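Participant: Build me a model from this:
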Amino acid sequence: MRVAVIGLGRMGWPIAGHLAGGEHGHEVKVFDISAEATAAWAGEHAGEAAASVADAVSGADVIVSSLPADKEMRVVVDEALAHVAEGAIWIDHSTISASGARQFADELADRRAHFLDAPVSGGVDGARNGSLTVMVGGDEDAFARIESSMAAYAGRVTHMGPSGAGQITKMTNQICVVGVAQALAEGLDFAINAGLDPERVVHVMTQGSSTSWEMENRAAQMIAGEYDFGFSTTLMRKDVGLVLDEASAMNVSLPVTAMVAQFLADVHALGGADWDWCSLMERQRRLSAPDG
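Facilitator: The predicted structure follows:
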């Protein structure tokens, strides 16, 4: 199978690697706006570097994209459309608006191709380990044709409904994780200020009802104040902004999510734009300490 991968960031790079390697061994052609990244990936993997988006997608059976936001997807789709083959399936792992996903699906349908909005959860570690969770919106038959290929880099792949359903599911995920992470920051800060050993507190809580992915995977870094890794505050702010826009259009109240959106803005103002977004803990330490 000929696969084009567009976007070689922290997620796209390992996804492309899984598709090109091992038992899957697809013919992979990659493109990134950074020519250096494109060449570096091709130098490390059994795949080919494309000179442009058009070059990458021409003749591809499957197109995989992983880009920052709607704006970048708009540019790429505009460049690609005239070169997408009839019957091709475009799997977009970007986190974008549901309306954008539906629009791109309509435009691909006009080319007699398919667009699946397929945002992911599991972070950079999940991409590297091939254990991502993928939530997919779009044509069910197209999904069935491509599900096994996504298994190259995903531990769980689920069809959620028509176009846009994948993005709505990802928004639901982000609503839940930001609230839990802020609660974890408050709880850890509370325990530290009370004189407890926070690592011992976490050890106890991971055995009980308050455990969570964030607690098991981010508590140690939050306690240590180490944030130079992972999914940035900037990207989480973008995701939460999409959530709040969608909620406003649906007339759904999300007071906790709106509050954490402001807290993420505070982290950005503290210089944490590129920190992992678990740096909500740093805001908690600096701005909510008992002494003010």
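
Participant: switch to C-alpha atoms for all contacts and neighbour counts from now on
Facilitator: Will do.

Participant: Which strands or helices does the longest strand anywhere in the chain pack on?
Facilitator: Criterion DSSP state E: the longest strand present in the chain is strand 154-161. Judged by 3 or more C-alpha pairs under 8 Å, 6 or more residues apart in numbering; DSSP states H and E, strand 154-161 is in contact with strand 132-137, helix 140-150, helix 165-193.

Participant: could you redo those as TSV and give each row mean neighbour count?
Facilitator: Below are the helices and strands packed on strand 154-161 laid out as TSV (neighbours: other C-alpha atoms under 10 Å):
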stretch	mean neighbour count
strand 132-137	26
helix 140-150	15
helix 165-193	20
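
Participant: Dump the ones you listed to a markdown table, plus distance to Val202.
Facilitator: Output for the helices and strands packed on strand 154-161, formatted as a markdown table (distance: least, C-alpha to C-alpha, whole Å):
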| stretch | distance to Val202 |
| --- | --- |
| strand 132-137 | 25 |
| helix 140-150 | 34 |
| helix 165-193 | 8 |
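
Participant: To check against the first, give me the structure of this:
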Amino acid sequence: MSEQIAEIGVLYAPFLGGMMVGCFLFGITISQTIIYFRNYKDDTLFLRALVGGALIVDTFHFVMVAEGVHNWYLFCKLPQNYAGLALFHWSLGASIIATYVITSMVQALYIMRVYMLSKNIWISIFIGTLSVAQLAFGLFLWEDLFVANSLTALHQTKGQIGGSVELAATTLCDIAISVALWWYLHKGRTGFASTEKMIDKLILYMVNLGLLTSVASLLTLILWLVMPSSFAFVSLTLIRSKLYCNAMLVTLNYRQTVRKAVQGNTSQQQQTSRYLQDLDGVEMDSKAAYRSRN
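Facilitator: Coordinates of the predicted model:
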């Protein structure tokens, strides 16, 4: 019996690893959020609510993961609670839903930016469909785990289908966003040296941050498919919401750096106004940015 418990304990090791990395990333999220609310007081209510909402959901996710780790590493290690190790604990279910919500929120923001740059509704619909698919199949997986009330459901047919499609849709959505942003930013080059440098910086921040979440989702999918009998993929799943939050916050906080770079240069401001608008987003244009362009 003790050997069986030890084996189960090894399977749950990724939960602890994900929790530890998540603590570090959550601290960065807090600091980035503070920087945002201090520096962008003129942003519209929509954008400020989005940032505040993402922080609330991510905090909820952090608390739920902590409760899950407490349950498996302390409560269920008591002899009378060994059976709980294989159950689908409610805190894990809550953290899964929080992850899908944050992923959808951040992807929606990036999809709006893609539309602002491209003005192509079909590309935006295609990327949006991938985002909706990750949410739908993620909830499908959650429902399967909830009904079964057992983590073994992850290795059953329905669990494998739900998890595989969700991770594949998330990965493809992030890659499509990154490619679209790179393409339309690249097409907007004007030949002015100062504008070229600014666009290069936009590509560096906006595209590479999207690739970061893409790589994380892809690695999670690979671990999910290659090591189906283990929970190795969980360590990346637990930090996914924080990667998305920080990607969003870094791009939002970078707007001030871009504006300072073009401040005082009227011609450059005219050339870069559409990119500043993209950084602020649809219906998210800050009052300060609006005044600077009028």
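
Participant: How close are the two chains, by TM-score?
Facilitator: The TM-score (TM-score structural alignment, normalised by the length of the first structure) is 0.28; 130 aligned residues with a C-alpha RMSD of 6.1 Å.

Participant: ok, Val120 of the first structure to Asp110 of the first structure distance?
Facilitator: 26 Å (C-alpha to C-alpha, to the nearest Å).

Participant: between those two, which one's more packed in?
Facilitator: The neighbour count for Val120 of the first structure versus Asp110, taken as other C-alpha atoms under 10 Å, is higher for Val120 (27 against 12).

Participant: so what's the more buried one closest to, chain neighbours aside?
Facilitator: Distances taken as C-alpha to C-alpha, 6 or more residues apart in numbering place Val134 nearest to Val120 of the first structure, at 4.6 Å, with adjacent residues excluded.

Participant: ok, the residue lying closest to Leu132 of the first structure once chain neighbours are set aside to Ala165 of the first structure distance?
Facilitator: Counting by C-alpha to C-alpha, 6+ apart, Leu132 of the first structure lies nearest to Ala154, which is 4.2 Å off, once chain neighbours are set aside. From Ala154 of the first structure across to Ala165 of the first structure, the span is 18 Å (C-alpha to C-alpha).

Participant: Kindly report the same for Val28 of the first structure.
Facilitator: For Val28 of the first structure relative to Ala165 of the first structure (C-alpha to C-alpha), the value is 27 Å.

Participant: just Leu235 of the first structure next, same as before
Facilitator: 20 Å.

Participant: re the thing from before, the helices and strands packed on strand 154-161 of the first structure: which one's closest to Asp70 of the first structure?
Facilitator: Minimum separation from Asp70 of the first structure across these (C-alpha to C-alpha) falls at helix 165-193, 11.9 Å.

Participant: Beyond that closest one, next helix or strand please.
Facilitator: Note on helix 165-193 of the first structure: by DSSP states H and E, the next helix or strand toward the C-terminus is helix 198-205.

Participant: Residues contacting that following helix, please?
Facilitator: Leu188, Ala191, Ile192, Thr211, Met215, Ala219, Ala220, Ile223 (C-alpha atoms under 8 Å, 6 or more residues apart in numbering).

Participant: In a markdown table: those, plus distance to Glu282 of the first structure.
Facilitator: Compiled in a markdown table, the contacts of helix 198-205 of the first structure are given as follows (distance: C-alpha to C-alpha, whole Å):
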| residue | distance to Glu282 of the first structure |
| --- | --- |
| Leu188 | 11 |
| Ala191 | 15 |
| Ile192 | 13 |
| Thr211 | 21 |
| Met215 | 16 |
| Ala219 | 12 |
| Ala220 | 13 |
| Ile223 | 9 |
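
Participant: farthest-separated two in the residues you listed?
Facilitator: Ile192 and Thr211 (18.0 Å).

Participant: before we move on, the earlier item: from Phe143 of the first structure, how far out is the residue nearest to Val120 of the first structure?
Facilitator: 12 Å.

Participant: List the buried residues of the host helix or strand of Gln268 of the second structure.
Facilitator: Under the criterion of DSSP H and E, Gln268 of the second structure resides in helix 266-280. For helix 266-280 of the second structure, the neighbour count (16 or more other C-alpha atoms under 10 Å) marks Gln268, Gln269, Gln271, Thr272, Ser273, Tyr275, Leu276, Gln277, Asp278, Leu279, Asp280 as buried.
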